[in-house]
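In: below are the sequence and a predicted model; questions follow.
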Amino acid sequence: MISKEIDTFDQMIQRDIRKLDKKNTYTKPTNLTTGEFEGLKQLEKDTNLIIKPADKGGAIVILNKEQYNQEANRLLDDLHTYTKLGRDPTERIKNIFHEYLQRGKDSDIINDNEYRYLKINFPRIPVFYYLPKVHKNKEQPPGRPIVLGIDSISCRISEYVDHLLQPLVQKTPAYLKDTITILQLIRDLKWESDYILATCDVNSLYTIIPHKAGCDAVQHFLIESGDFKTEQIQYIIEGIDLILRNNYFWYGDEFYLQCN
């Protein structure tokens, strides 16, 4: 006689088998025709094309590789911003950051859990790419440079610094979270005929900030907050300086360093 337990187990196994059969026969719904789907697959396999999202507007941009590389090289040829390196600096920079973290742990600025999280033993090399600004030029769109630094040497230390600085940033008089915040601020403003509503844009915001001036500004607000000890402030500023001076990446078989 089959026990209730075995019978229940048998039913569970059969139910799981039926689920597997359904998964194997399931076809994900699509709004593409067969021809469109095949065309999309061909685009994906075409190594002469580069497909990127537009910098703004949510569009998809298709560029030939030569055009894409020309704009990338134009950006990277800015000698005031980037320096070409002769070899891969990963191991050297890794040792610098590991020594920095060890000193933080030895002086009790970071605890054991923070040390283990922040220390990356097998980092990925950051990769450069750009997003086409088709809203500025559809035929020859300039690029917005981006460095993909996930799992890079400094990514978690950057995350750690950001976590400490965010509360201070939100307390500064110039802080605006988003467009909704601006609308809320001007909602009760009495508009006069001689008022002018204007916006401004900073060209190359992150790369034009001098490293020393940026560190000095952060140090000022850390001291002003009164929430940090002197040795912790020095450690944070040193971390920011290390991140800025060792911001390297790879593109087209070459290594570069942001040198501002």
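Out: Arrived safely.

In: C-alpha from now on. contacts and neighbour counts both.
Out: Noted.

In: list the contacts of the nearest residue to residue 257 once chain neighbours are set aside.
Out: Of all residues not flanking residue 257 in the chain, residue 248 sits nearest, at 4.2 Å (C-alpha to C-alpha, 6 or more residues apart in numbering). Residues in contact with residue 248 (C-alpha atoms under 8 Å, 6 or more residues apart in numbering) are 126, 255, 256, 257, 258.

In: how many residues are close by the first one?
Out: Neighbouring residues of residue 126 were enumerated by other C-alpha atoms under 10 Å; the total is 22.

In: test my guess that it contacts residue 152.
Out: Yes. Contact criterion C-alpha atoms under 8 Å: residue 126 and residue 152 qualify, at 6.0 Å.

In: what's in contact with the helix or strand encompassing residue 39?
Out: Element membership for residue 39, per DSSP states H and E: helix 34-45. Contacts of helix 34-45 with the rest of the structure, by C-alpha under 8 Å, 6+ apart, involve residue 49.

In: okay, pairing it with this:
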Amino acid sequence: MPYLQRTLDRVTDSYAYFYALAKIHKSPWKTRPIVLVSGSLLYGLGKWLDQQLQPIIRKLPTYLSSSFALKTDIDNMAGTEFSCMSLFTGDVVAMYPSINLEDAFTRIAEFLSTSSLCENVD
């Protein structure tokens, strides 16, 4: 894969770095952890993987391009009976640590190898 090789050739510092940003609008102040991977060993792989998965993700019936698209979709439902609808949201901080990674990777691999959404994706 020439793309991955070129990104690896440009790596000067192979490590990702963690730092914290202050959430000054919270009382008391809290911090948000940030992971900086730009330029690290994993940066090229992550960027390549994102490029490979984007065409699949855009085909999913639940795909939303932005929060603006969600707001537009909701606005377009004017007059709809909202009492028969549900909206589920999740806290990413709480959700990801609870995912069994072995099971998740198995399910993702099965989806990528069997779903018709993944056909003709480079």
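Out: Structure received. Everything quoted here is computed from the prediction, not taken from an experiment.

In: counterpart of the helix holding residue 39 of structure 1 in structure 2, which residues?
Out: Helix 34-45 of structure 1 corresponds to no residues in structure 2, going by TM-score structural alignment.

In: chain center to that helix, what's the gap?
Out: Relative to the centre of its chain, helix 34-45 of structure 1 is centred 30 Å away, using C-alpha atoms, centre = their mean, to the nearest Å.

In: for stretch 41-55 of structure 2, same thing?
Out: Using C-alpha atoms, centre = their mean, the offset of stretch 41-55 of structure 2 from its chain centre is 11 Å.

In: what's next to that stretch, contact-wise?
Out: Outside stretch 41-55 of structure 2, the residues that touch it by C-alpha under 8 Å, 6+ apart are 3, 4, 7, 8, 11, 13, 14, 15, 16, 37, 121, 122.

In: now, of the residues you listed, which are buried?
Out: Neighbour-count burial (16 or more other C-alpha atoms under 10 Å) applied to those gives 4, 7, 8, 11, 37.

In: please convert those to JSON lines, extending it with secondary structure.
Out: What follows is these, written out as JSON lines (DSSP: H, G, I helix; E, B strand; the rest coil):
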{"residue": "4", "secondary structure": "helix"}
{"residue": "7", "secondary structure": "helix"}
{"residue": "8", "secondary structure": "helix"}
{"residue": "11", "secondary structure": "coil"}
{"residue": "37", "secondary structure": "coil"}
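
In: and those, which is closest to residue 113 of structure 2?
Out: Relative to residue 113 of structure 2, the closest of these is residue 4; by C-alpha to C-alpha it sits at 22.3 Å.

In: from residue 121 of structure 2, how far out is the spatially closest residue to that closest one that is not a sequence neighbour?
Out: Closest residue in space to residue 4 of structure 2, ignoring its immediate chain neighbours: residue 44 at 6.0 Å, by C-alpha to C-alpha, 6+ apart. Between residue 44 of structure 2 and residue 121 of structure 2 the computed distance is 19 Å (C-alpha to C-alpha, to the nearest Å).

In: residue 81 of structure 2 now?
Out: Taking C-alpha to C-alpha, one finds residue 81 of structure 2 at 38 Å from residue 121 of structure 2.

In: show residues contacting stretch 113-121 of structure 1.
Out: For stretch 113-121 of structure 1, using C-alpha under 8 Å, 6+ apart, the contacting residues are 94, 98, 101, 102, 105, 151, 152, 153, 156, 157, 160.

In: in the helix or strand the third one falls within, what's buried?
Out: Residue 101 of structure 1 is part of helix 90-106 when elements are defined by DSSP H and E. In terms of neighbour count (16+ other C-alpha under 10 Å), helix 90-106 of structure 1 has its buried residues at 90, 93, 94, 97, 98, 100, 101, 104, 105.
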